[in-house]
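1. the following block contains a protein sequence and its predicted model.
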Amino acid sequence: MHEACGIFGIYSTKEIDTFSIAQFGMFALQHRGQEACGVSVLKGGQIRTAKKEGLVLDMFKSISDTGDFMGNAAIGHTRYSTSGDSGTKNFQPFYATNAYGKVHMSFVHNGNLVDFKNVRQELIDEDFPFLGDSDSEVLLRLVQKYFDRGLVEAVKEAVKHVKGSFSVLILTKDGMVAFRDAQGVRPLCIGKLDNETYVCCSEDAALNAIGAKFVRNVEPDTTLENIDVYKIRTESGKRLYEQSPVEADVVIGVPDSGIPSAVGYSQISGIPYEPILVKNRYMSRSFIIPTQAMRERVVNLKLNPIANQ
């Protein structure tokens, strides 16, 4: 099961340790994207943003004054590029400024929009500034266009003009809004730290990481439509044998996501499962690396067969 980008948001009516909470929540979503990450924090009615190429730890280490990132709300993003190049201009959170040049809205997105180029050009023609070339920013500029109607109404209008999958968090000085596409293609959970503090994120693994309550979504420590993902993968392996049985000496799983499916295939076929491929734990995830050539190079370094098996 493949992931693409992770989003995390927390909002409280009181000042909380947004720096640490956002960091721990985003750590739990690192597997969804490792090209870059960023965080925006609401402090004293102002939104501050930090973004950096690399991992969550690298980005938070680069923040020299952590006090600037202690407020009552935050949103964060771990990037896996599916649209737009890997340049810094496409790192999230994106932001919109008001007539006085101050940031009044920060935005993170997981998903893919289709047929968005005409909408993007229309917004450019209307003098809406684009920082990068990703599909995510099109949705932000649409919300910005209709923002004078109020944030919720702006979101309702903006989504009428796009097609595709999306889970989005928007942070303003007045609050945080979370929304998904009508089909719910991209995951999003809602959790609660206490009666004054709410959390939204791509997977419930991030809720668990910060001690919040509620459940929904993807990875073996996560649930999908109330079924844990390990079980889904195991059942997928069983279905694969039913559809495509083969004669073989052993079943091999490609670590890590392929192992439960291989176990399921072995269970129903009677063919023994053997852990023949060994994973180098110090290598990064291969699927979310941007180019095919780089993916192949990492896979060659990442997986090694046990020669005497």
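-> Received it, and whenever you're ready, just let me know what you need.

2. from now on I want contacts and neighbour counts done on CA atoms only, so please keep to that.
-> Fine.

3. test my guess that residue 112 contacts residue 168.
-> No. With contact defined as CA atoms under 8 Å, residue 112 and residue 168 do not form a contacting pair (11.3 Å).

4. which of these two has more residues huddled nearby?
-> The neighbour comparison of residue 112 against residue 168 (other CA atoms under 10 Å) goes to residue 168, with 26 against 19.

5. which residue, other than its chain neighbours, is closest to the more buried one?
-> residue 109 (4.5 Å; CA to CA, 6 or more residues apart in numbering).

6. the spatially closest residue to residue 193 that is not a sequence neighbour: neighbour count?
-> Take residue 193 and drop its neighbours on the chain: the residue closest to it by CA to CA, 6+ apart is residue 212, 4.5 Å away. For residue 212, the tally of surrounding residues (other CA under 10 Å) stands at 19.

7. can you show me the helices along the stretch 201-309 of the chain?
-> Using DSSP state H, counting those that start in this stretch, the helices of the stretch 201-309 of the chain run over 204-210, 229-243, 258-269, 292-302.

8. elements contacting the second one?
-> When you say that, I think you mean helix 229-243. Helix 229-243 sits against helix 258-269, with contacts defined as 3 or more CA pairs under 8 Å, 6 or more residues apart in numbering; DSSP states H and E.

9. put this next to the first one:
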Amino acid sequence: MSAELEDIHEECGIFGVWGHPDAARLTYFGLHALQHRGQEGAGIVSNDGGHLIGHRGLGLLTQVFHDEKDIEKLRGDRAIGHVRYATAGSGGLDNIQPFVFRFHDGDMALCHNGNLTNCQSLRRALEDDGAIFHSNSDTEVLMHLIRRSVRGTFVDKLKEALNTVHGGFAYLIMTEHEMVGALDPNGFRPLSLGRMKNGAYVLASETCALDVVGAELVRNIRPGEIVIVNDDGYRVVQYTGLTQLSICSMEFIYFARPDSDIYGVNVHTARKRMGARLAQEAPADADMVIGVPNSSLSAASGYAETIGLPNEMGLIKNQYIARTFIQPTQELREQGVRMKLSAVRSVVKGKRVVVLDDSIVRGTTSKYIVSLLREAGAAEVHMRISSPPLKYPCFYGIDISTTKELIAAKKSVDEIRDYIGADSLAFLSLDGLIESIGLNADAPYGGLCVAYFNGDYPTTLDDYEPAFLASLTEEDRQRLPRFARDVSEYNGNEYQVTTDFE
């Protein structure tokens, strides 16, 4: 993927199946399709007649499940699984999901995609009330809330817990008798329900995982919904009416696989439209268009078709370079980029090239790409970015927690152009992004969360709000009335462990 060659990371992917005789193996294949969403760890929990059996570990899926016995021991016709990239909670086996909980009245397993904005406050309150946590992941908070609820049924307990946590979440829960999925009131993360030919039901973060296992899409899980799957089929219940679709725009820009559909919009098609719109907004006098592999190739195709230039393969990504987790110096970071990306000298030499990328985070990779192409003999290098400038942090499950490393938060477009050494630089407009994706939902920004670009967050920021307020400029405060108050006026951390969901 591109996005400054993985400077941004998404938290995880989830997959579950109910009613297939080889459930664990099917879950493995589903998670393999979602490997791009998390590469630090993986796990699968199967359900064998009500007994939950788990296997998890650090590394890629193939490293965690490196022996046939790892799958064979996961018996049963029901399973859930998870691939992880850490945003909340540190690395280490304790934070690898799904988590398994053994209770006197039955086992449960839980995994989560997203980030809770009020996790710290809830965790403090729960610990003060005697709760013992086994990880420092925000995922575990939900199970403590469920178990502390005095509601009569599991679904009612879950409803209460879901109304207590805030932020972005797609949960997948396995009980002895049911598989349950739940989505936050804004639907920041995608979650889809599919059905296989044998009648088995599948829940997955992306539809590409449904395709891999031969499942047909039944429906997208909507904001504020719980889907309950058991031997009788599935049913959907609403746990809150206070919903507003705000799906993460980065799913379309970068994270999701191009063969996935999100709320009926194909990701490749959306990216191609972004490139086409960018060609209209910021044409370049050049000889060819090249995309930064892999997630920018669709946008490059749209840009080239619209502007009437050949779409060439001028950059090659080495698909077999392992991710580098230890990068203590800038020199090593740049070396990691050099290992991942090469220029095709015979294609770009003497040519004026337009380079399509999906985002600029720190600017380090963009600077290197421009330098790489110039070293290969490119006469001119024009950078075009198929999203608006990234200026604000994300609090819903993407690894952009502060503004200090976002170059667009500190520099103008011209200053960024000078820093990366390009002949010209242009970003897609916010309206261009929204219209290109084309969700057209009856919600602000057409149903997208675009807070990374304009600071307009669709929810309160809870524990993160004081630090965010402190980072705002006076101009931001004037433009964002909700954040106009002074930091000293903020009176956060006032959360109840339980709330009424009626």
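-> Received it, and whenever you're ready, just let me know what you need. Quick caveat: nothing in here was measured; it's all calculated off a predicted structure.

10. hang on, the residue nearest to residue 193 of structure 1 packs against residue 190?
-> No. Residue 212 of structure 1 is beyond contact range of residue 190, at 9.3 Å (criterion: CA under 8 Å).

11. overlap in contacts, those two.
-> Overlap between the contact sets of residue 212 of structure 1 and residue 190, as judged by CA atoms under 8 Å, 6 or more residues apart in numbering, is given by residue 199.

12. ok, now which ones touch the residue mapped onto the residue nearest to residue 168 of structure 1 from structure 2?
-> For residue 109 of structure 1, the aligned residue in structure 2 is residue 112 (criterion: TM-score structural alignment). When contacts are counted by CA under 8 Å, 6+ apart, residue 112 of structure 2 is found next to 12, 14, 82, 139, 169, 170, 171, 172.

13. which residue in structure 1 aligns with residue 134 of structure 2?
-> Mapped onto structure 1 by TM-score structural alignment, residue 134 of structure 2 lines up with residue 131.

14. so the residue lying closest to that match once chain neighbours are set aside, which state does it fall into?
-> Closest residue in space to residue 131 of structure 1, ignoring its immediate chain neighbours: residue 89 at 5.9 Å, by CA to CA, 6+ apart. Put simply, residue 89 of structure 1 is helix when judged by DSSP: H, G, I helix; E, B strand; the rest coil.

15. distance check, residue 89 of structure 1 against residue 285 of structure 1.
-> Counting by CA to CA, to the nearest Å, the separation of residue 89 of structure 1 from residue 285 of structure 1 is 23 Å.

16. more neighbours: the two, which one.
-> residue 285 (17 against 14).

17. residues in contact with the more buried one?
-> Going by CA under 8 Å, 6+ apart, residue 285 of structure 1 touches residue 31.

18. next: the one 4 residues further on.
-> Contacts of residue 289 of structure 1 were listed using CA under 8 Å, 6+ apart, and they are 34, 35, 80, 295.

19. mind listing which of those are in helices?
-> Among those, the members found in helices (DSSP state H) are residue 295.

20. what subset of the contacts of residue 289 of structure 1 is buried?
-> In the contacts of residue 289 of structure 1, burial by neighbour count holds for 34, 35, 80, 295, counting by 16 or more other CA atoms under 10 Å.

21. save these as a markdown table, and put in distance to residue 12 of structure 1 too.
-> Listed next are these as a markdown table, based on distance: CA to CA, whole Å:
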| residue | distance to residue 12 of structure 1 |
| --- | --- |
| 34 | 28 |
| 35 | 29 |
| 80 | 28 |
| 295 | 40 |
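
22. good, wrapping up.
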